[in-house]
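no FASTA, just this:
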């Protein structure tokens, strides 16, 4: 009888999986809610100070606590109910935004308020990321993972479409009070939606587990034995350094200072990013990659070339188109990468693996923010920074065309249930 039940479970289509659908619904509100907040915070910072170094600090102070707490977030994701972690993550963000709304209502918001809130958002991210990526494989079968990850990405990537479009419109119509109030409501909905996920009994029972320090050492040892992960981490480490800082800081500055745009112009760029990311996620939800490693490396080459073109773009429309194409390629990089890690990792190690991967691969991002902000502060054009960074990203990817560990990887075979 047990065997029959297990066989039936394997045949449950993704969209008949109640728990997975609830996770999608939560992501549908959580990610756009975060992006509505983000465009509001970015434009608010650009509006209350002309010092662009502080704008770069907005990203830096979010990245540092995220980096510091990611390993702890992975340990907690392996020891605690992942659903509960996601609930508290979204709820804490809603509370932080409510504080910002109060500051705006009292006309007392200052640069340091935005920096402190960015840091606290970084802490929240450190716990939600490993919990989300460790939860997906517990809700789906292994052969459903590429499609499941694509659907999660598809849902969350609606956020750079809906979030900036809604955020830019709300700033124009209702001001900063309106944009942050909507973000607050969306995150509250997301936090309560995830509570209806029914976890398996073993997910809720803690039992006798080793100490966190022992588990952390076990996770580090596990990573060292996985040559594929090491190869991916090293490549991601340097690509993130040259891409994340210049892109995150550069796009809003290019829109405001070079193109002379407004909040709606910034929303256009960020919406195009979401459109491209959604298209990439839909593509990967519809097809199964036969050679994900090759797709990964070739997509990074394309990303570098488009990045160079973005640096020499002359107007918002062309930049938006280039950003959309880069976002498609980003999905062709991220989804295979996450799926490769999930398929090669034991489920009991998923939280630690995801957090350790993120900690190491994004370790240089805070430095990237500092370097980018400092170069801008001494007069180096953000467009020059982006062009040089794009050249380096392309060269890193070309070098990895020799990496057999990545190029030779194949996903688990079999028809995905769907």
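Now that the structure is in, tell me what you want to look at. The shown structure was predicted, so the numbers you read here are calculated from the model rather than taken from an experiment.

drop to CA atoms for contacts and neighbour counts, all remaining ones
Will do.

which parts of stretch 211-220 are buried?
215-216, 219 (16 or more other Cα atoms under 10 Å).

Oh, that last question was meant for stretch 254-263, not what I typed.
Going by 16+ other Cα under 10 Å, stretch 254-263 has these buried residues: 254-256, 262-263.

picking that back up, what is the nearest of the buried residues of stretch 211-220 to residue 65?
The shortest approach to residue 65 among the buried residues of stretch 211-220 belongs to residue 216, at 18.1 Å (Cα to Cα).

isn't the closest one right next to residue 76, touching?
No - counting by Cα atoms under 8 Å, residue 216 does not reach residue 76; the two are 10.6 Å apart.

Which helix or strand contains residue 168?
helix 159-193 (DSSP states H and E).

follow-up on the earlier one: could the buried residues of stretch 211-220 be laid out in TSV, adding secondary structure and distance to residue 55?
Formatted as TSV, these follow (DSSP: H, G, I helix; E, B strand; the rest coil; distance: Cα to Cα, whole Å):
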residue	secondary structure	distance to residue 55
215	helix	38
216	helix	34
219	helix	36
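
As a markdown table, the buried residues of stretch 254-263 with distance to residue 80 would be great.
Listed next are those as a markdown table, based on distance: Cα to Cα, whole Å:
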| residue | distance to residue 80 |
| --- | --- |
| 254 | 43 |
| 255 | 43 |
| 256 | 44 |
| 262 | 44 |
| 263 | 40 |
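
For residue 374, state which of those residues is nearest.
Looking across these and measuring by Cα to Cα, the closest to residue 374 is residue 254, at 16.2 Å.

ok, that closest one touching residue 382?
Yes - the pair residue 254 / residue 382 is scored as a contact, 7.4 Å apart, by Cα under 8 Å.

number of nearby residues for the closest residue to residue 119 other than its chain neighbours?
Spatial nearest neighbour of residue 119, chain neighbours left out: residue 62 (4.2 Å); criterion: Cα to Cα, 6 or more residues apart in numbering. A count of nearby residues for residue 62, using other Cα atoms under 10 Å, gives 22.

next, the one to line up against it:
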């Protein structure tokens, strides 16, 4: 799990939800009686599970069936996340000018169609690595549009006082998919083989598409006269992020940590399936058990923050994440203990990522003017996720030149160095992080 994974729900929506919920309370659990929301939620639950299965099945297909090299696995990962770098900044501005539910429907259709080509080409005996690269790129672009729309559609589906409840239900489904999805994916791959497991997940995207078509919203498109020049809006968001001193430190650590984390995770399929000889089911089980750390981290974070202070939670969680990263190459030194070491590494990463992200995202919400929340989030994501395709390509090259395990050691060392962004910052000297009035002073 990377440092940015917990940003799955748009921070601006959450901030608005808290403010609106205080003035428009609704009975707890009221959305269980809202058929419109339940229709959308059920489709999204299936889509989340499908995404987790696909995330496991495509690398397994490349490594086991197409005998992908280290560099090809790097290119595959880069293609999957390249959209964050290529269109991450303008996507939000474009989507603000469209009906978000319609964008999501089109994105689901594109993802289902692109994904279906892989098992069909394999069945015809024509599947090649460049097909997998192309599908990963198309899927990544569609996912950027889907996710940005998805993070902003809730206010047009439910009443203001229900936004926090709706986001909580969607996030719980996301976490459940993170835990159960990889294990289910490993089982499906073992029973059906990777191509048929991929074909099965096409149905989840189609289910999401149908659910969205049956969902009704009250969103209205912005009037053309309300559109400001995109470059001006993008520039204002970037300036805010890089001129706020503590936020600049956080973004620096997250981007650098993500870079070296991607350096390691890109080669994980080869490391687990070839070097350690694990099965796809075991690989999925490691990810599922590790994801439990995210639930534990979410529960423990308020208690940890009360004990040590939210400011100190930033460098402490960063150090713990970086030290835990060293367990990956250590597993290669003691193959007999590889499985428990890998579970421990995954659990530690999930736990500390939740502690880090809950703390720093709350700080970002607090110091950012409401009119800049969307652009601040887009700017942060562009930086912290935009490094990932570059790291994936470098990972493939390093794996080819030096081998998988040396690359994992390089990644572990880089994650330790990344901590300096927050370890050498003034977080240790304060207990609570500043608010909007004092953050930049």
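Everything's here; your move. Quick caveat, the model's predicted, so the values are computed rather than measured.

ok so, going back, are there helices or strands packed against the helix holding residue 168 of the first structure, and which ones?
helix 18-48, helix 82-105, helix 263-286 (3 or more Cα pairs under 8 Å, 6 or more residues apart in numbering; DSSP states H and E).

So for that helix, what gets flagged as buried?
159-171, 176-193.

okay, the angle between it and helix 18-48?
On the basis of axes from the mean of the first three to the mean of the last three Cα atoms, to 10 degrees, helix 159-193 of the first structure is oriented at 120 degrees to helix 18-48.

With the second structure overlaid, report how far helix 159-193 of the first structure is off on average.
Average distance, helix 159-193 of the first structure versus aligned residues of the second structure after superposition (mean Cα distance after the TM-score superposition for the first structure): 1.8 Å.

start to end distance for stretch 248-266 of the first structure?
One end of stretch 248-266 of the first structure sits 12 Å from the other (Cα to Cα, to the nearest Å).

What separation do you get for the residue nearest the centre of the first structure and residue 32 of the first structure?
Note on the first structure: the residue nearest the mean C-alpha position is residue 129, at 7.8 Å, using Cα atoms, centre = their mean. According to Cα to Cα, residue 129 of the first structure and residue 32 of the first structure sit 16 Å apart.

before we move on, what about residue 144 of the first structure?
The value you get for residue 144 of the first structure to residue 32 of the first structure, if Cα to Cα is used, is 25 Å.

Which one's more surrounded, the two?
When residue 144 of the first structure and residue 32 are compared for neighbours, residue 32 comes out ahead with 27 against 24, by other Cα under 10 Å.

wouldn't the more buried one be in contact with residue 155 here?
No - look at residue 32 of the first structure against residue 155 with Cα under 8 Å: they stay out of range, at 9.3 Å.

Please name the residues that touch the counterpart of residue 74 of the second structure in the first structure.
Aligned counterpart of residue 74 of the second structure in the first structure: residue 56 (TM-score structural alignment). Residues in contact with residue 56 of the first structure, defined by Cα atoms under 8 Å, 6 or more residues apart in numbering, are 249, 369-370, 372-373.

between the residues you listed, which is closest to residue 350 of the first structure?
Nearest to residue 350 of the first structure among the contacts of residue 56 of the first structure, with distances taken as Cα to Cα, is residue 369, at 28.5 Å.

ok so, going back, centre of the chain to the helix holding residue 168 of the first structure, how far?
Relative to its parent chain, helix 159-193 of the first structure has a centroid offset of 18 Å by Cα atoms, centre = their mean, to the nearest Å.

Stretch 380-391 of the first structure too?
23 Å.

any residues touching it, and which ones?
242-243, 246-247, 250, 253-254, 303-312, 372, 375-376.

Buried subset of these, written for ChimeraX?
Buried residues among the contacts of stretch 380-391 of the first structure (16+ other Cα under 10 Å), as a ChimeraX selection:
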select :242,243,246,247,250,253,254,303,304,305,306,307,308,309,310,311,372,376
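
Can you check what angle separates the helix holding residue 168 of the first structure from helix 82-105?
Using the same axes, to 10 degrees: helix 159-193 of the first structure against helix 82-105 is 110 degrees.

which residues sit against the helix or strand just after helix 159-193 of the first structure?
Using DSSP H and E, the next helix or strand after helix 159-193 of the first structure towards the C-terminus is helix 201-204. Identification of contacts with helix 201-204 of the first structure by Cα under 8 Å, 6+ apart yields 80-81.

now swap in stretch 196-204 of the second structure and tell me
In contact with stretch 196-204 of the second structure (Cα under 8 Å, 6+ apart) are residues 43, 46-47, 49-51, 53-54, 57-58, 111-113, 115-116, 118-119, 185, 188-189.
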